[in-house]
Each structure stands twice: as C-alpha cells, then as structure tokens.
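K.L.:
okay, structure incoming, though there's no sequence with it:
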C-alpha cells in the first residue's frame, strides 16, 4: 500500500524546468534579438547627398554596410524635370557603382539617382541620392517609385517564415529532448511514439517552409508577384536561401532518421544531436551576422540563439507529452526535469551575455522601439515574455505549494496535471512568440529611407537688368557655416558670364554680414562661404557691372532654418 504521507519529491524539481525555461525565454526576447533581422544600410555616397559639384562625375558610388546585389530593377538617374539620364550600374561587395557615360554633356542642375538593391537576407531596399552640377535646380521632380510586391506576396512570405521557424525549432528541440533529456532507461513506448510522430510532422513543416522560401524570396526580392516565380527565378540571387534550405533538409532528415519509438542508442543519439545542429545552422546563412565584426563570433551567436529557442520549445512540448506518463515515477521524472533545467540554464547564460548589446546595436537607438515596425514587434515580443513571467510567478507561489502538499497517487496525479497545464500554456505562448518573430525578421529595424519628393530645393530667383536673372541658394540652410551659390542666367535659362564677377552682400533686418567673397566655379556660377548666425530671412544682394554705366542690382531672399 502506498503511504499517503509520502511527499512527491520529484515535483519539487519539476518547477526548475519551467522556471529555467522562463528565464531563457525572457533572455531571448528582452536581450537576444538575432542580427539576422537587420537589413543593409547605405553608409556613404560619392558625391555626398545634396552636394554641389563643379563638373558632372563620371561615376556615382553608393557604399553599404554589407555586400548587396542588384535586382532586375535597374538603378536609374533622372534630371530635375524627371527625364532619364543614360547610366549603368554594377555591384561589387558593399559598393554599387553607377556609371554616367555622358557626364561631360550633362547640363547644370540637380540630378537624382534612384537605387534599389538586395540585402544579404533577400530583402529589397531602395532610396535616392540627390546631387547638383554647377548649381541646384529651382525644383526637382520625384523619380518613379520602385516596383514592390503586393501584400499577397508579403503575407505568403510571412506565413512561410512562421511555419519554417515553428517547424524547425520544434523538430530540433524535440530531437534534443529525446537525445539528452528523456531518460534512456525508460521505455515509454506510447510517449516516445507520440514524440516521434510530432517530430516528424514538425520536420516536414520546417523542411517545406524553407524550400518554399526560395521561390518566394526570388519574387519578393525583385518586387514581382507569385505568378512570376518561374520567369523571375535566378539561382544566383537566392544562393544563400538554397544553401540554407539544403542544410535544413539534411539536418531534419538526420533527425527523423534518429527518432525511434525505442530509447535511442549511441548512433541514434548522435544522429539526433548532429541533425539538430546542422538544421539550426541553416537560418544563419540568410542573416546579417556576417556584416558585423567579428563575423565568426556573431554567426556562432546566431546559431546559439535559435538553438536556445529550440531547446525551450522542444523541451516544453516534450514535458507536456511526458509529465503525465511519468506521474508516480519519481526518479525518472526528477531525472527528466533536472536534465531539462540544466540545458535551459546553460542556454540562459549564453544568450543573456550578448543579447542586450545586440538588441541595442541593431535598433541603433532606444527611439527605434517606437519609430519602426521592427521596434513595435519587438515590444510585442517583450509583452508576451511578461505574460510568461506572470505564469512563472503563479507557478512559484500557487502551483509549487500545491505540489509540495501532494500525497498519495491521486494528489500526485492532480499535481502533475497542474504542472502540465502551465507548461502547456508556456508552450502555446512560445508558438505565439515565434509567430511574432516570423514577422519580425521580415521587418527592417531602421526607418524607411528618405526618398526625393517633388518640390522646392531652396533655390530662389530674381530678375536683374532687362534680360538676366539671378539664382541663389545656401547649403545646408541652417545656422552656422553655409555655402552660398549664385548663378547668373540669360533669357534662355543658360548660364551667363558677366564681364566681371558679381558683388554679393548678405544682410537681414537686424544684421549686416557685408560682402561675401565669391569665386567662379563654372560658367556664370559663383561660390562663397559665410557664417549665418541666426535663423530667419536673409537678403542676398547681387550687383553686376555690365558696362561703365550699367550696374543693375537685385535681391534674393533666402530662409535659414533652425
């Protein structure tokens, strides 16, 4: 007869698994944002954004923070009126070079380089670079917007990503659970059969998801639709996705081969662990960890990050399917839960060490939490983690006392059921967490790039004399040092060289900055430097000596912003 006073000691250990898993989850969510979510960024251009150059450059260089690829949408150059300019482009690592074969024939004015490239993870990014030759144009027309895939493609992409992550992490996590957590001395044929069946289904979903990601990435990266998948497929543009899918398929195949209804022997255990590791290497190949230094360390961190998620998800699901069957088997249950606790605690230490730093580095600033869709999704992950923390508190102060007071088979059975329910809720929350992560990895952690809009460029004009006019602009139009550009044009709008350089003076209602020394930089175009001490309207007075008796004067009013 079973003594009713005998406490179920294994239940004291049972909470260490969920508690350690909770800590791992919080570390992953609050600190461990994988660098695989960060997209390429434009870090420099030549000429610089808004620059005014004396002669048209033969090449324009765009430099990104990681290697990029060109898409089927060509990089295009437009003049101020929106008319295309002959150009060609090529990519070499992080640099994209735009060649202007007719640079010598480009007229003075503003030009826009509209670019569209592919990040290392297959995400298209776009933007525009504006520069001026001689002097800026009075207004600029916005270039055509790059083609983007419809919402249907984005929905399919997100669904496939979520299915891939859940399937991969669940299959790999169950493999680790079978190999390292569930005691080999316990046959548990029915439980092992259920675990193997679930592992097989999860592996199938993960493998199918990663295979489908290849054609979806091909059309999404080119801004096309699903019906274009055959014509748009280019193995070179999705090489990383192909290798990633290959690793996942290989690893999950090994996992399915090693999962049996009987306790695993050394060969099966090796297949389970090696297959899980190979499969979990796949996502790092389509991420951006290679763009951060030191790349090998951060790629390893990326693998550890997804491995920790697999340990938690697979462990919790494994516990849900095993705890009830282990009720009354104190030694085996304690061994199972202590092993899971040890693995989860190790994952906690590793993930916590680098998580907070990487989250801050990817977002770039704390403001990124509320200024980007990426930040809001990250806040959603944190919110789910807080719910999991509340469940952990419930376990500590309500479930644990009930477990400690359990006596007799019936009480132990009910206590095991209570623990199983809370673990099951945590597993469901992790699936939700992975769903948010699936959308998160498809979002850029940076604000959308600034595009050129039609409108004023800060250039103001005034007539001078009978058939001339003067254009003037300051750059950057803010307090402090500014570059003043003045251009004289004839009635046809072409630059006009007066007999002598114009005299330029700058003043406001309260301050007179006096004459500004200007020098000729191109036909009819003059440049000078000055320091503007305050915001507001400033009058630029230009006088031109056309002859001994003809010295017309005009004033152009420019606005200096804060």
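P.N.:
Here it is on my side, so go on. Just so it is clear, the structure is predicted and the values come from calculations on it, not from any experiment. Residues are numbered from 1 along each chain as shown.

K.L.:
contacts and neighbour counts: CA atoms only from here.
P.N.:
Will do.

K.L.:
isn't there a helix covering residue 55?
P.N.:
No. Assessed with DSSP: H, G, I helix; E, B strand; the rest coil, residue 55 is coil; it does not lie in a helix.

K.L.:
surely it meets residue 133?
P.N.:
Yes. Between residue 55 and residue 133 there is a contact under CA atoms under 8 Å: 5.9 Å.

K.L.:
okay, those two: which has more neighbours?
P.N.:
When neighbours are counted by other CA atoms under 10 Å, residue 55 and residue 133 differ, and residue 133 comes out ahead with 20 against 17.

K.L.:
roughly how far apart are that one and residue 105?
P.N.:
From residue 133 across to residue 105, the span is 11 Å (CA to CA, to the nearest Å).

K.L.:
and for residue 90?
P.N.:
Look at residue 90 and residue 105: by CA to CA, they are 22 Å apart.

K.L.:
alright, now check it against this:
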C-alpha cells in the first residue's frame, strides 16, 4: 500500500499545482470599444450626423443597445442602428444636435455571448466640460458567474463521477457517485446562461435562436437534461456520453469556440474534460473514504485507490501541458495581479491551491501510519481537499467571465480620457520620448508620445519617486493609447516622480518631474492676461536651449509678439489644466498648462507685468528652455 499511497499523493500534488493554471485559458472575450465617430472627447463646431462604433470583436447587432443623451437635456432618438462594414462595426443616424455635450451609452454582446457596456461623450459648440470614456469590461457579471459555477461543478460531479463509477470502483459495493446531482446542476447552469442572454437586449428570442452563444447554451442544456434522465434508470452506464456533448457545447459557447486559431477549440475541450474527470473522481473517492472511514483497509479499497491513483497520474501531464499552453499569456505584468479583478481572483485561487497542497502534504504524512488502521484521517483530509477544490471551481467561474489584463491592455486603444476633477501636469523627456505626468485625485497618469507625435503604444514604463509620505514604486496599467496609470494617494506638498521608459522604436531614458498637490484654482483667466500682455510686448530677446538635443548650446535671437503667438500654441486657446504651481527664486509666478491637441506642456514664469520671463516647453521629441529679456520697462509697465 505504500507504493499505491505514494503514487496517489504525487498525483494529488501535481494536479493541485495544475489547478492553479486551470480555466485561465477560457477567459471570456469581451467586445472592447476601440474607435468611435464622433471621436470620444472631441468637440465639433458642426454637429455630426452619424454615429459609428468599432469593437475589438464581432458583436450581435440584434442585442446592441445605443442611447444618446444631452447633459443639459433628455434622451435623444437614435435611428437605424445597423451593422457597418463587418460584424465589429455598428452605425446609427443621429438626430439634429444643438450646442451641448452629448453622452453615448452602449451595450453589446460579443459573439461569445458576454456583455460589455460603457459610455463616452463628445461636444457640439464651445460650452460644457466633456466627460471621459468609461466602460465595464473589467467587471465580472454575477449572472454569468453563477451559471458558469453551476456548469463547472455540475460537469465535474457528473462526468468525473461517471468515470469513477465505471472505471475506478467497478461496482464494488461503494456508494454511487453524484452523477444525477451534477447533471441537474449543469442543466441549471445552462438555463442561467440562457436567462443572461435573454436579458442582453430588446430582441432576446432572436439572440437565443440565432447567435452562437444562444444555440450553444440551448444544446448544452439539452445534453445535460438527457444525461440527468439517463441516471435514473438502467441506462445509467450511458449517462456520461451526453455529458461529453454538453462539454463540447460549453466550449463552443465560450471564447475558444470563437477563436481564430482552429486548434484552440479541441484543446479547450480536452482541458475542460480532463479537469472535470479528475475533480469528479476525487469527489467520489471522498465519498467512498468517508463511508468507509470506520472500516479497516480492505482489498477492494486498496484496488480502488490504486486505480484512482492511476487515473490521476495519467491525467496530470496533458492537463498541466494544456493549462500552460492556453494560459501563459493572460497576465501582462505582475502589477495586474492586484490591480485588476482578474488578477485578484487569480490570487485568491492560487491561495486556495496552496491550501490544497498543504492538505496533500498532510495526507502523505498521515497516510503511511494509517494504512493498516481505519482510514478516518485520510477521509477527513480528502473531504477537506474536495471542499477546497470545489471553491476553486467557483473562483474559476469568476475567472472565465473576467477580462484578462492582457486583453484590457490590447483593446484599450482609445486615446486617454480627460481626468475627472482638478488635475495638475508636468512633463520631461526620457531619451527621445516625451513623458507627460498628470496628478488627479487618487490617480497618477503617465502619457508617452514618440517624436513622430504618435502615442507610445509599445512603450514600457517603470515609475518610482518620493512623496511627502515617503518613497514609492508604482505598477502601471494601460488607460489608452500611450497612456498608463496607477491608483495613488497624493499628499499635500511636492512629489517627485521618476519615469523610466523603453521603446522598441526610439531611444528611451528617465524623466523626472515635480508635482505640487493639491492643484490650485484654474488660472485660465490669468493665462488670458499673460497672452494679452505678451501681444503688446513688442520686440524682445529670447535665449533658447534644448538640453537633450544634438545641439545643446544656447542661442539668442530677437523675437516679436507676432512670432511668439505663432510658436506658443496656447496663445490661440485650447489650454487645459492651467494651474499656478508656485513661485521661483526670483519671485515670478509659475504657471503650468497643457495643450492636448498638440501634446505640448508649458511651464511659464510670469513677472508682475504679466510677461513671460522664462518658459519650459515639452513637445513630441523635444524639450526647450527659454529665457526672455525685455527692453527697460517704464514705471507703468510699458516699454
């Protein structure tokens, strides 16, 4: 029995590790909004007449819901919602729009049956602040999780129990496996998925009857129902066959059934079947050991334990290989483990897997001395492990409905949304890359722009610094094209932020900025006074230096107010986050501002006559320091 016990324990250990990777691969695809017309956050002088939405995956037009409302009014009628050039695009006709800010709310069902929703805004005319892009793709829908949990647990109990009855215990007078209970749970899980699909849009019947998720959920329900009926009579030995068909329908219903790579579907099916067989067989083994807990080891129990160990040993290699093959690329960065719902569920699951490992080690230490006595300790440990693994299945149901971090990163290709609430910015260069750091309530955002003006989509960042509360290091997540952010609790005072940036196309480096919190009042009116004063400044001398350019030598040249207006973009309007950030050593007022359309950040040092004495400019691929000298001023401030 020592040999049998050792094999059984090794199988349990290996499969417990495997479960930490299980079901990662079947994480559901969500339809991300990747492009819009009108563009999110844009402002138009003429009202757009058409609405176009582009998603990362094919969506069902019948289930789509798009609503438009005015911030200063009520909902508007959206007419003729129909597919665009392909299944990833939706088009609609907008009614005539008056000057206002308009919010577009959308909800779509991806081709795998999972819902995504969100909203964005655009403006017509000059008034009103435009809200940012919001979506719920990082959420975990409770109804879908409930259905998936019932399906996974039911499939494991039914299919694994059926395999255990027929091939492990072989009618040796042991308790029957819970095949019927598992089949009923699987039926309920499929029914819950159908209910979720029915609530996905106004044409629920059409969605269920014509979409792949609806047809697959219906076929799965039928297969599991047939299996449940077979368990009640003399055809119990055939109950597992419809279960395999139901598992195929479940795989086809999910993301792997919609995979562009054809071999992912059979691999996903094999992965699901192997995991279900092992968990269900372990549950049945727990039933047997618990019923026989007060009986000494018998030859029948030894033979059953040996066959179970053999089944587990044969299941380990393919299950482990498939788990690694299908799951290795789901997490984009270590920080995603605690900053995303997917990562948090994964951490909880791994914690339980470690608990299962502990139970397996404990079982090994107690199995050997208990093998000649009553197997009560073994029964208790096996049941504890069964309970742990069933909880892991429930967490797996959350994982298959959560969006993997890499999917979030890949699909967030909208430009960064405007910050919510007051914000202050600073900028610097990191090699050839321009780095813009934004401080908003509870959030630190970094945007990267290449010298070409394009966002740094493939840039990698590392952020650390010193705050009034001490040093910090932050893991970042994507918030749009070339945009990265992390939750951050700003403390009153000055915070130094260092950003190390690397990019496969451009030389990187380290940028360092200083941000003062909290942001002061908006100083757009003061900036307007500066612009007015500079327009009457006449001719002045400018000393300009680009410290990180090929020619860092300072150059001095005369400049007129008209020329300055042509080079300083904010003179024409459009500046955001205009803040007073302090005073310099000469007592000049320091203003910080950002022009988003041109990715230009300015730091202006303004004297008592509202004239710029120094300015720092960071734009795509360059950083410039300027010092301005004026002719002798008269007492009234005029030259």
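P.N.:
Arrived safely, thanks for sending. What you see is a predicted model; the values in this text were computed from it and never measured.

K.L.:
and the TM-score between them?
P.N.:
Remark: TM-score between the superposed chains equals 0.65 [TM-score structural alignment, normalised by the length of structure 1]; 451 aligned residues with a CA RMSD of 4.9 Å.

K.L.:
please identify which of residue 90 and residue 105 of structure 1 sits among more neighbours.
P.N.:
Neighbour totals were compared for residue 90 of structure 1 and residue 105, and residue 90 leads with 14 against 9 (other CA under 10 Å).

K.L.:
quick one: contacts for residue 484 of structure 2?
P.N.:
By CA atoms under 8 Å, 6 or more residues apart in numbering, residue 484 of structure 2 lies in contact with 445, 446, 447, 476, 477, 478.

K.L.:
6 Å - rerun?
P.N.:
By CA atoms under 6 Å, 6 or more residues apart in numbering, the residues touching residue 484 of structure 2 are 445, 446, 476, 477, 478.

K.L.:
quick one: which of the residues you listed is nearest residue 388 of structure 2?
P.N.:
Using CA to CA, the shortest approach to residue 388 of structure 2 within these belongs to residue 477, at 31.6 Å.

K.L.:
look up how far residue 407 of structure 2 lies from that closest one.
P.N.:
Distance of residue 477 of structure 2 to residue 407 of structure 2, computed by CA to CA: 12 Å.

K.L.:
check residue 229 of structure 2 too.
P.N.:
Distance of residue 229 of structure 2 to residue 407 of structure 2, computed by CA to CA: 40 Å.

K.L.:
what about the two, which has more around it?
P.N.:
Between residue 229 of structure 2 and residue 407, residue 407 has the larger neighbour count (other CA under 10 Å), namely 20 against 15.

K.L.:
how near is the closest residue to residue 456 of structure 1 other than its chain neighbours to residue 254 of structure 1?
P.N.:
Spatially, and ignoring its direct neighbours in sequence, residue 456 of structure 1 is nearest to residue 139 (4.7 Å; CA to CA, 6 or more residues apart in numbering). In this view, residue 139 of structure 1 and residue 254 of structure 1 are 63 Å apart by CA to CA.

K.L.:
returning to what we had before: now, which of the contacts of residue 484 of structure 2 sits nearest residue 282 of structure 2?
P.N.:
residue 477 (39.3 Å).

K.L.:
tally of neighbours for the closest one?
P.N.:
Using other CA under 10 Å, residue 477 of structure 2 has 24 other residues around it.

K.L.:
what does it align to in structure 1?
P.N.:
Under the alignment (TM-score structural alignment), residue 477 of structure 2 pairs with no residue of structure 1.

K.L.:
and residue 477 of structure 2, how close does it get to residue 141 of structure 2?
P.N.:
For residue 477 of structure 2, the distance to residue 141 of structure 2 (CA to CA) stands at 22 Å.

K.L.:
same check, this time on residue 290 of structure 2
P.N.:
36 Å.

K.L.:
more neighbours: which of these two?
P.N.:
Using other CA under 10 Å as the criterion, residue 290 of structure 2 and residue 141 rank with residue 290 on top: 20 against 17.

K.L.:
any idea which helix or strand carries the residue lying closest to that one once chain neighbours are set aside?
P.N.:
What sits nearest to residue 290 of structure 2 in space, not counting adjacent residues and going by CA to CA, 6+ apart, is residue 379, at 5.0 Å. According to DSSP states H and E, residue 379 of structure 2 maps onto helix 376-401.

K.L.:
for residue 368 of structure 2, same thing?
P.N.:
For residue 368 of structure 2, the host element (DSSP H and E) is helix 341-370.

K.L.:
pull the distance from the helix or strand hosting residue 526 of structure 1 to the chain's centre.
P.N.:
Taking DSSP H and E as the definition, residue 526 of structure 1 sits inside strand 525-532. Distance of strand 525-532 of structure 1 from its chain centroid, counting by CA atoms, centre = their mean, to the nearest Å, is 41 Å.

K.L.:
and that strand, what does it pack against?
P.N.:
strand 480-489, strand 519-522 (3 or more CA pairs under 6 Å, 6 or more residues apart in numbering; DSSP states H and E).

K.L.:
can I get those in a markdown table with distance to residue 474 of structure 1 and mean neighbour count?
P.N.:
Converted to a markdown table, those look like this (distance: least, CA to CA, whole Å; neighbours: other CA atoms under 10 Å):
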| stretch | distance to residue 474 of structure 1 | mean neighbour count |
| --- | --- | --- |
| strand 480-489 | 5 | 21 |
| strand 519-522 | 15 | 16 |
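
K.L.:
mind putting those into JSON lines with distance to residue 309 of structure 1?
P.N.:
Output for these, formatted as JSON lines (distance: least, CA to CA, whole Å):
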{"stretch": "strand 480-489", "distance to residue 309 of structure 1": "52"}
{"stretch": "strand 519-522", "distance to residue 309 of structure 1": "61"}
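
K.L.:
what's the closest of those to residue 59 of structure 1?
P.N.:
In terms of CA to CA, the element of those nearest to residue 59 of structure 1 is strand 519-522, at 19.6 Å.
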